[in-house]
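[1] Predicted model and sequence below, questions to follow.
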Amino acid sequence: MIAVQTQLRSAGASAGGWVRRSSYLQKWVVLGTVIGVIAGLGAIAFYQALQIAGDLLLAGIGGYVVPTAAAEGGAHGTGHFTRWWAIPLVVALGGLLSGLLVTKLAPEAEGHGTDAAIDAVHRNPRMIRARAVVVKMITSAITIGSGGSGGREGPTAQISAGFGSLLARTLDLKPEDGRIAVSIGIGSGIGAIFGAPLGGAVLAADIVYKDDFEVEALVPGLVTSIVAYTVFGFAEGFSPMFGYAASGYEFNQPVQLVWFAVIGIVAGLVGLAYSTTFYGVADLVKRLPGNTIVKPAAGGLAVGLLALAIPQVLGTGYGWVQISLTREGLLDIPLWTILLLPFARIVATALSIGSGGSGGIFGPGMVIGAFTGGAVWRVLETFAPGVPHSPAPFVIVGMMACFGSIARAPLAIMLMVAEMTGNLTILAPAMVAVGIAYLIVRHFDRTIYRSQLANRDEAVAARLKQGLPLLGRVPVTEAMAVPRLVLHEDDRLADAVDRLSTAGIPGAPVIDSQQRFLGSVALDDLQVLAAKDPGGTLRRRVDATAPSTDTAATLDQVIDALPATVHWLTVLDDQRQVHGIVAFSDIVRAYHRALRADARRMSRVATSAGIQDVQVGAGSPLVGHRLDEQVLPDGVIVVAVRRADAMLLGLGAVHLEAGDLVTVLVRPDQQGAIRPLFDGDAVTAQRTAAADPGTHPS
């Protein structure tokens, strides 16, 4: 075995060397093809596992067969419950089995896998474990196959993203290449399982940010997605998931734009409700007593009871979307069910996945959007002019607008839904609905994927903060210096040049008559201006875009505010008056001082400290706090945090979570206060807080 491992490592090192020497085209054709093959095979494996689980659990034990999409046969299902009493029990059983496997084998497989993959892109593209991928596939098949409301994209995304992570580790890819490998894994896995390769390629570049686009992932994503789609299609067919829906639709009545705008408004609000409810339930479940095995079972039981009234909440729901694409099918569903179904699906998904079950939230989001569009059609169809005879255009646009907005990936979702329904002609009027829905969601700055960052600049800053966590603990006031020179807007250009040259500085802040900061000036620029107009003043020569920060900022925020071509900025107080100047050299010196102070603190504590392992309880006031927030009393230093099978260093950027096993160095006088603080013992914690108010976070 050791010999085999040695050979594999040698082969990986050799392949990694080839990748690093290869051109961009060679590298991503090879890596993209390999990731695409795994994505396609992973999609096939999960698709088959889901079919088996559904036949065994919901159909076999529960006696209920859900409708299927056109690409899966387009069956209408049983239509009624033959053993209604078994439905809640089967869904609860699925939650119980899923919770048991996740808790015992891979806790990080809990919830929806796409968000975990996005987190890996930003934090560490090598962090996805192979075990988590396997557990995710099995538990998601059980959760959804038993009737839980979830999507099949989460496991497929994690399979291919996990393989991209494995390549990053094995081939020792550069960080930027590792991030691309995981990103295109996400897109290709989702694109394959939904039969939407172009949408999957764009999704790889679109989904990791809320308001930006990872251009570097687009071309590799095209290679990976088409390979994954080809592999999956060879086994399962190449037909669009929902057939060629709305194939006869033509946009030829401008009044329809009004109704598509209505869909956009409603879909945006429903998307906000989806995100708020899902994470509200997930956060509530974490705070409730009980272990992670029982909670998914309780959530499944609640979903099963809800399904007795609204059976459309069971499983993926794609078959019900297929039915709603036809006039007869949608009219056969009672109006009250159509109106309630988007919200019932939201609740069912939150209970199934947010309680600790396993599955995707992408698919349910599109089902929610489909019935949002269907509900708008049912209401408008009876009286509004220009409403299409078929509900298909409204259902399709509802899918695009609802999930495209809350996933903050409107372009990718539009393309995916168009491919899934075999209809590109709907894109023109759909842009109105998607644009309005996206603006609504963006106004509230919400997303269904919490791991998304705003843009590439924020991603760079986050990686810097993670690598140098002390930056977030040092206030700018400890690094700044008193400015050697502050100029006034009425100063003459020639005088300003003389004063800057005498002080030997490249620039200075400029203030107005009220001592408020206006901007800054640079010596090089002023010398050119003064030669042309020596008697002119600084008033119209000030750079109002010059960077500044406030006295409450920390060094990581200062670095984030510094443009690449500027090496200093002005520190302002609440009245925008100049409080100091901080240069990059000041930041470096302050960081070194903080490092030395931490080393001295460690040496003082370590001389008499003992080591304790304490677990963070669900009721601990430390849950959710970062280590650099100084939530622990003096004399306590966190050495490491064990979370599931992962070991994290005790860095400032680490958030404490319930269940974490924390190794701490503790001085003898603090040993009695530590365990109740971590356990969350209310009585002891109150006494400790009274004796030492600094023990607890405010």
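    Yep, that arrived.

[2] C-alpha only now, for contacts and for neighbours.
    Fine.

[3] ok, which stretches of the stretch 351-500 of the chain are strands?
    487-488 (DSSP state E, counting those that start in this stretch).

[4] how about the helices of it, start to end?
    Shown for the stretch 351-500 of the chain, the helices assigned by DSSP state H, counting those that start in this stretch span residues 362-380, 392-406, 410-420, 427-443, 456-467, 493-503.

[5] Can you mark which positions in the last one are buried?
    When you say that, I think you mean helix 493-503. The neighbour-count check on helix 493-503 (16 or more other Cα atoms under 10 Å) flags 493, 494, 495, 496, 497, 500 as buried.

[6] what about the longest strand in the chain?
    Using DSSP state E to define each element, the chain has its longest strand at strand 636-643.

[7] Just the element for residue 14, please.
    Using DSSP states H and E, residue 14 falls within helix 2-21.

[8] quick one: the helix or strand just after that helix to helix 2-21, angle?
    As assigned by DSSP H and E, the chain's next helix or strand after helix 2-21 is helix 24-54. Helix 24-54 and helix 2-21 are oriented at 130 degrees to each other (axes from the mean of the first three to the mean of the last three Cα atoms, to 10 degrees).

[9] Show me what helix 24-54 is packed up against.
    helix 130-145, helix 153-170, helix 175-193, helix 218-236 (3 or more Cα pairs under 8 Å, 6 or more residues apart in numbering; DSSP states H and E).

[10] center of this protein - which residue?
    With distances taken as Cα atoms, centre = their mean, the chain has residue 451 as the residue nearest its mean C-alpha position (2.5 Å).

[11] Now do that one against residue 159, distance only.
    Residue 451 sits 18 Å away from residue 159, taking Cα to Cα, to the nearest Å as the criterion.

[12] can you pull out the strands in the stretch 201-350 of the chain?
    Using DSSP E, counting those that start in this stretch, strands in the stretch 201-350 of the chain do not occur.

[13] Included below, for side-by-side comparison, is a second structure:
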Amino acid sequence: MNIPRSARSLAQWLLLGALVGGVCGVASAVFLFLLEKATALRELHPGLVYTLPLAGLVIGALYAKWGAPIRGGNNLIIDTVHEGDRQVPLRMAPMVLLGTVLTHLFGGSAGREGTAVQMGGSLADALAHRLRVSPETRRELLAAGIAGGFGSVFGTPIAGAVFGLEVVVVGRLGYEALLPALVASVVGDLVTRGLGIDHTVYPTPTALPLSAGVLAKWLVFAVAVAGVAILFVEGTHRLKKLLEGRIPSLPLRMAVGGLAVVGLWKLVGTDAYLGLGVPTIVRAFVDPALPESAFAWKLLFTAVTLGAGFLGGEVTPLFFVGAALGNVLARLLGLPVDLGAAVGMAALFAAAANTPLALSIMAVELVGASVLPHVAIVATMAYLLTGQRGIYPAQRIARLKHGGPLLARLMPLRELPSEPPESKGEPEPKEPSRD
């Protein structure tokens, strides 16, 4: 009796998911092509870094004039998934693409996941409004847009699908969006690769059997990863609030941030901490002489860049920080350096973004199955140890990580007090009505 209805639903999600994945794949391909050209140009002409403060003024002026409705970035996409009271402006896609490419061209330390997620979310919402779908379908298409952007920009379609579900509510997966998210992420990845984009190939780590001694080392490793994740999350958020309070003008704030990055660049005397830093990530897998301070410098460069308002994301810089940190910890704990770099790379972002499942899968897609079960153990432990915080303050939480009763409602991390209100019963928190 329900087979025709199920078939129609399957056909709908295959079609809609493929549409979202197609536009996400094209957007990611254009973005990655421009990003590669911008990075190559900066490396050919390192003097461009001196103009980062001027670039900050220009980007800030553009966003001050036309970008106020989209300044929330990834948090705006997550808020829209939950609240759905207004459309994500379509201008978000071209503006964040332009802003991120300029950030990298002039040496800002930022990533690319934020750009991909925002482009995917805005394009998916434009499709949802164009097709006049129901509020529930629109919400699932937004999750598909997140998945399609993330999966296509990193070449990790399964992790992209899980990330699109896991990032929306801490500790809970929205399986109602699983099919469109999976279709969008897989199709997006196929389209991006089909347009000639090649992704970074990371070394395959040494296989290491899990034993009691190895497990004890991973627990120490996880504590260190959680500490660095907390330092990054709190440092970036507090620096952003401090700069916003002291320098209300966005163009001026970004110019000051650009000046600080230039000063740091001259202080360390290397280009390694500018831009994405992918060569150093790969180096962390193979070089036991990687400087012990590399992870700290990249963390500082990234916190200043993003805290000042420059565009981009956190994933690749946190991959850098995590891989470099993992390299150092592996040497201290007697673990294989390549395995330590792989586990640190994934686990640090998992802890900072509250997405341990997606990043465990992503590690397998990037470096192979030899990273299991080590990455899952460290990512889960670090995720729990970071507490009720994350790089996306708009993430909702239904139950505290350490357990206890359900909260009275799905609450954004940014609104969570030090002692969150607890529900007196155990009903499932309700989301705001979207009717």
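    Right, received. Where do you want to start? Computed from a predicted model, the values in this text were never measured in an experiment.

[14] tm score of chain vs chain?
    Once superposed, chain against chain, the TM-score is 0.86 (TM-score structural alignment, normalised by the length of structure 2); 409 aligned residues with a Cα RMSD of 2.7 Å.

[15] Now do the contacts for whichever residue in structure 1 pairs up with residue 51 of structure 2.
    Matched to structure 1 by TM-score structural alignment, residue 51 of structure 2 sits across from residue 90. Residue 90 of structure 1 makes contact with 57, 58, 61, 62, 146, 147, 304 under the criterion Cα atoms under 8 Å, 6 or more residues apart in numbering.

[16] If you map those onto structure 2, which are still there?
    Counting by both residues aligned by TM-score structural alignment, their matches' Cα atoms under 8 Å, the contacts of residue 90 of structure 1 that remain in contact in structure 2 are residue 146.

[17] out of the contacts of residue 90 of structure 1, which is most surrounded?
    residue 147 (37 neighbours; other Cα atoms under 10 Å).

[18] what separates residue 383 of structure 2 from residue 356 of structure 2, distance-wise?
    Taking Cα to Cα, one finds residue 383 of structure 2 at 7 Å from residue 356 of structure 2.

[19] Mind listing the shared neighbours of those two?
    By Cα under 8 Å, 6+ apart, the residues touching both residue 383 of structure 2 and residue 356 are residue 350.

[20] Just say which of the helices of the stretch 351-500 of structure 1 is most tucked in.
    helix 392-406 (a mean of 32; mean count of other Cα atoms under 10 Å).

[21] tell me, that helix lands on which residues of structure 2?
    Under TM-score structural alignment, the match for helix 392-406 of structure 1 is residues 338-352.

[22] residues in contact with the aligned partner of residue 297 of structure 1 in structure 2?
    By TM-score structural alignment, residue 297 of structure 1 lines up with residue 255 in structure 2. Taking Cα under 8 Å, 6+ apart, we find residue 255 of structure 2 in contact with 52, 53, 54, 55, 56, 57.

[23] Among the residues you listed, which one lies nearest to residue 369 of structure 2?
    Set against residue 369 of structure 2, the nearest of the contacts of residue 255 of structure 2 by Cα to Cα is residue 52 (40.3 Å).

[24] Please look at the closest one and residue 106 and confirm they touch.
    Yes. Between residue 52 of structure 2 and residue 106 there is a contact under Cα atoms under 8 Å: 5.1 Å.

[25] what's stretch 511-529 of structure 1 aligned against in structure 2?
    Stretch 511-529 of structure 1 lines up with nothing in structure 2 when matched by TM-score structural alignment.

[26] What's the end-to-end length of that stretch?
    So stretch 511-529 of structure 1: terminal residues 19 Å apart, Cα to Cα.

[27] check which helix or strand covers the closest residue to residue 301 of structure 1 other than its chain neighbours.
    Spatial nearest neighbour of residue 301 of structure 1, excluding adjacent residues (Cα to Cα, 6 or more residues apart in numbering): residue 92 at 4.5 Å. According to DSSP H and E, residue 92 of structure 1 maps onto helix 86-105.

[28] one step back: for the residue nearest to the centre of structure 1, what is the corresponding residue in structure 2?
    Match for residue 451 of structure 1 (TM-score structural alignment): residue 394.

[29] Now do the residue nearest to the centre of structure 1 against residue 253 of structure 1, distance only.
    41 Å.

[30] Kindly report the same for residue 372 of structure 1.
    22 Å.

[31] Please apply the same query to residue 99 of structure 1.
    51 Å.

[32] try residue 218 of structure 1
    Using Cα to Cα, residue 218 of structure 1 is found at 35 Å from residue 253 of structure 1.

[33] higher neighbour count, those two?
    residue 218 (22 against 11).

[34] Would you check that that one makes contact with residue 200?
    No. Checked against Cα under 8 Å, the pair residue 218 of structure 1 and residue 200 is beyond contact range at 9.8 Å.

[35] which residues in the stretch 501-650 of structure 1 form helices?
    523-532, 555-561, 584-608.

[36] and the angle for the first one with helix 493-503?
    For helix 523-532 of structure 1 against helix 493-503, the angle by the same axes, to 10 degrees is 140 degrees.

[37] Could you list every helix and strand that helix 523-532 of structure 1 packs against?
    helix 493-503.

[38] same deal with the second one?
    Contacting helix 555-561 of structure 1 under the criterion 3+ Cα pairs under 8 Å, 6+ apart are the following elements: helix 456-467, strand 548-550.

[39] Over in structure 1, tell me which residue corresponds to residue 214 of structure 2.
    For residue 214 of structure 2, the residue aligned by TM-score structural alignment is residue 256.

[40] and of the helices of the stretch 501-650 of structure 1, who's closest to residue 686 of structure 1?
    helix 584-608 (24.9 Å).

[41] counterpart of the closest one in structure 2, which residues?
    Helix 584-608 of structure 1 covers no residues of structure 2 once aligned (TM-score structural alignment).

[42] Neighbours of the equivalent of residue 311 of structure 2 over in structure 1, how many?
    Counting by TM-score structural alignment, residue 311 of structure 2 lines up with residue 358 in structure 1. Applying other Cα under 10 Å, we find 37 residues neighbouring residue 358 of structure 1.

[43] Residue 358 of structure 1 reaches residue 107, doesn't it?
    No. Applying Cα under 8 Å, one finds residue 358 of structure 1 not in contact with residue 107, separated by 10.6 Å.

[44] one step back: skipping adjacent residues, who's closest to the match of residue 297 of structure 1 in space?
    residue 53 (4.1 Å).

[45] my read: the one you found touches residue 256, true?
    Yes. Residue 53 of structure 2 is in contact with residue 256 according to Cα under 8 Å; the separation is 6.5 Å.
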